[in-house]
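Chemist: Provided below are the primary sequence and the corresponding predicted coordinates.
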Amino acid sequence: MQKILYKAADRGKGDYGWLKPNYYFSFGQYHNPENIHFGALRVLNDDYIAGGGAFPTHPHDNMEIVTIPFTGALKHKDSTGGEGIIKAGDVQIMSAGTGVQHSEANASATDSVTLFQIWIFPKKNNIEPRYDQRAFDTSERINKWQYVVSPDENDNALWINQDARFALTTLQTDKTISYTNKFTGNGVFLVVINGSVKVEETALNKRDALGIAGIDNFTITATEDSELLAIEIPMN
């Protein structure tokens, strides 16, 4: 088992006034050539967007972009015709493919938004751009994995153009859960959204992350009520 620990306090930070991101990987105002990606996972930004804050229309191509909000509501509009609002419990995915223009804005002039925005390198380049979002029942992830992004239709999740899988769980104190890779040889980037857990003997607290490779199954025990995100991705 190979492990890379990403402590919350060691993340890169940015400050754009209306936007205050924490960067798990080199991006934006955080430049670190030794921390560019973990396998096919290129970006994981933990964003705070102030009331009225907005990303103006900008382009993307050949990237799978997943947004998971925790508080507040985010408006989205893109050149594929996709438009809507996402909030806590929702997950959004956009395949940028051959190229797409999109904008994102806090739906409130006063309340903040917090979210993860995650970029995954695609399996196939230059596909037709697409957009999808779904509200998930958070009660269905208590002490078990709820798959929210997957290429396998049997997972009842949002489709992604990659052999990657996103799973969320709300793990109660002293409960144990195992994660088993769907794709042999993949790695897993595990993020503690809230709470604290142990992965084997490694302790993780709120917003800490652990990159795990070289093993297809591992066990997590909650040392307090916790929320977790597991991102399974190809390592090459």
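Modeler: Structure's in. What do you need?
Chemist: rest of the way, CA atoms for contacts and neighbours
Modeler: OK.
Chemist: Check the chain and tell me which residue is nearest its centre.
Modeler: I118 (4.5 Å; Cα atoms, centre = their mean).
Chemist: element containing it, please.
Modeler: Per DSSP states H and E: I118 is located in strand 113-120.
Chemist: need the next SSE after that strand, C-terminal direction.
Modeler: Going down the chain from strand 113-120, the next helix or strand is strand 130-135, by DSSP H and E.
Chemist: mind listing what's buried in that following strand?
Modeler: Neighbour-count burial for strand 130-135, counted by 16 or more other Cα atoms under 10 Å, picks out R130, Y131, D132, Q133.
Chemist: Which other helices and strands does that strand contact?
Modeler: Counting contacts by 3 or more Cα pairs under 8 Å, 6 or more residues apart in numbering; DSSP states H and E, strand 130-135 is packed against strand 90-95.
Chemist: just checking, what packs against the helix or strand that the strand it packs on is followed by?
Modeler: Next along the chain after strand 90-95, taking DSSP H and E as the criterion, comes strand 100-106. Here strand 100-106 touches strand 54-60, strand 73-78, going by 3+ Cα pairs under 8 Å, 6+ apart.
Chemist: how far out from the middle of the chain is the strand holding I118?
Modeler: Its chain's C-alpha centre and that of strand 113-120 lie 5 Å apart, by Cα atoms, centre = their mean, to the nearest Å.
Chemist: structure B:
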Amino acid sequence: MITVRKANDRGHADHGWLDTNHTFSFASYHDPQHMGFRSLRVMNEDRVAPGKGFGTHGHDNMEIISYVLSGALEHKDSMGNGEVLRPGEFQRISAGSGITHSEFNPSSEEPVHFYQIWLVPNVRDIEPSYQQREFDEDEKLNRLRMVASPDGDDGSLSIHTDAKVYLSKLEAGNQVGFDLEPSRHGWLQVLSGSVAVSGHQLSTSDGAAITNEDSLSIVASEDAEIMLFDLA
């Protein structure tokens, strides 16, 4: 079964400096029907104005993945990390026993457009840690590239939850397939473009919960970028 979450049905807030869309309940947006999916708790699509950002704030016991689509995102945290994420780069924070951090758009002209994703960990109060990495374009062109996994397999980011995350950039007319093991679930997020999956058409910023499906065939109706989650 595939249940589509259309982009226009998400929670939305425009704070002036921040334009944000929430696939699941977050901050002042609360929808009992959309509290998360399996271990996937937050799927926020954010646009931050030039020179603005999130001040220092805390997190604990959450796996946080950020992915920049355009612009730049400057990160500083209590672990001593100070990095700038650029388009195509991933950041993973295992908040564990607790961290503080800030996120800021260092540009004076260009907004930053990025996804912030939270996954509930399967272990609590671990020592916090940080990773940042970019994956080669040819590794994700018309194929699924694993970008996060519990063991950091194949050079992916390491996450402390029973999930694997894949990224693909599909050229129009191309397709990728994926087999879901019994009892596993999927979430498909369209970052740009449009795709068809099992008879469902998804466009930019649409998502889909996938249950009781043995295999998926994802076909690009136009050039597209997708993120696929394999969840317990």
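Modeler: Happy to help now that I have it. Computed from a predicted model, the values in this text were never measured in an experiment.
Chemist: So which of the buried residues of strand 130-135 of structure 1 is the closest to T219 of structure 1?
Modeler: Each of the buried residues of strand 130-135 of structure 1 was scored against T219 of structure 1 by Cα to Cα, and Q133 proved nearest at 29.6 Å.
Chemist: my guess is the closest one meets K87, correct?
Modeler: No - taking contacts as Cα atoms under 8 Å, Q133 of structure 1 lies outside contact range of K87: 10.5 Å.
Chemist: Buried residues of stretch 177-189 of structure 1, list them for me.
Modeler: Within stretch 177-189 of structure 1, the residues that qualify as buried are I177, Y179, N181, K182, N186, G187, V188, F189, counting by 16+ other Cα under 10 Å.
Chemist: can you check stretch 211-225 of structure 1 too?
Modeler: Buried-residue list, stretch 211-225 of structure 1, by 16+ other Cα under 10 Å: G211, I212, A213, D216, N217, I220, T221, A222, T223, E224.
Chemist: so how many other residues sit close to the alignment partner in structure 2 of T67 of structure 1?
Modeler: Correspondence of T67 of structure 1 to structure 2, assessed by TM-score structural alignment: S66. A count of nearby residues for S66 of structure 2, using other Cα atoms under 10 Å, gives 21.
Chemist: Double-check that S66 of structure 2 belongs to a helix.
Modeler: No - assignment of S66 of structure 2 by DSSP: H, G, I helix; E, B strand; the rest coil gives strand, placing it outside any helix.
Chemist: Excluding chain neighbours, give the residue nearest to the residue of structure 2 positioned farthest from its centre in space.
Modeler: Largest separation from the mean C-alpha position in structure 2: S108, at 25.5 Å (Cα atoms, centre = their mean). Closest residue to S108 of structure 2 in three dimensions, ignoring its sequence neighbours and counting by Cα to Cα, 6 or more residues apart in numbering: P50, at 4.9 Å.
Chemist: The one you found: neighbouring residues, count only.
Modeler: P50 of structure 2: 19 neighbours (other Cα under 10 Å).
Chemist: Next up, the contacts around it.
Modeler: With contact set as Cα atoms under 8 Å, 6 or more residues apart in numbering, P50 of structure 2 has these partners: N105, P106, S107, S108, E109, E110, P111, V112.
Chemist: Farthest pair within the residues you listed?
Modeler: Spatially, the most separated pair among those is S108 and V112, at 10.8 Å (Cα to Cα).
Chemist: how about A209 of structure 2, what's its match in structure 1?
Modeler: Match for A209 of structure 2 (TM-score structural alignment): G211.
Chemist: And the corresponding residue of structure 1 for L188 of structure 2, how close does it get to Y131 of structure 1?
Modeler: In structure 1, L188 of structure 2 lines up with L190, judged by TM-score structural alignment. Separation of L190 of structure 1 from Y131 of structure 1 (Cα to Cα, to the nearest Å): 25 Å.
Chemist: cool, H60 of structure 1 as well?
Modeler: Distance from H60 of structure 1 to Y131 of structure 1, by Cα to Cα: 13 Å.
Chemist: Quick one: end-to-end length of stretch 101-110 of structure 1, please.
Modeler: The stretch stretch 101-110 of structure 1 measures 26 Å between its terminal residues, going by Cα to Cα.
Chemist: Would you mind listing the outside residues contacting that stretch?
Modeler: So stretch 101-110 of structure 1 is contacted by 49-60, 72-79, 85, 112-113 (Cα under 8 Å, 6+ apart).
Chemist: residues of it that come out buried?
Modeler: Quick answer for stretch 101-110 of structure 1 (16+ other Cα under 10 Å): Q101, H102, S103, E104, A105, N106, A107, S108.
Chemist: And stretch 224-232 of structure 2, by the same measure?
Modeler: Within stretch 224-232 of structure 2, the residues scored as buried using 16+ other Cα under 10 Å are A224, E225, I226, M227, L228, F229, D230, L231.
Chemist: Aligned to the second one, what sits in structure 1?
Modeler: Residue correspondence to structure 1 (TM-score structural alignment): E225 of structure 2 is matched to E227.
Chemist: returning to what we had before: superposed on structure 2, what's the mean shift for the strand holding I118 of structure 1?
Modeler: Mean deviation of strand 113-120 of structure 1 from its aligned counterpart in structure 2 after superposition (mean Cα distance after the TM-score superposition for structure 1): 0.2 Å.
Chemist: tell me, that strand lands on which residues of structure 2?
Modeler: Using TM-score structural alignment, strand 113-120 of structure 1 lines up with residues 112-119 of structure 2.
Chemist: Give me the contact list for that stretch.
Modeler: Under the criterion Cα under 8 Å, 6+ apart, residues 39-50, 62-73, 105, 161 lie in contact with stretch 112-119 of structure 2.
Chemist: Tell me if I'm right that P129 of structure 1 and G82 touch.
Modeler: No - with contact defined as Cα under 8 Å, P129 of structure 1 and G82 do not form a contacting pair (10.3 Å).
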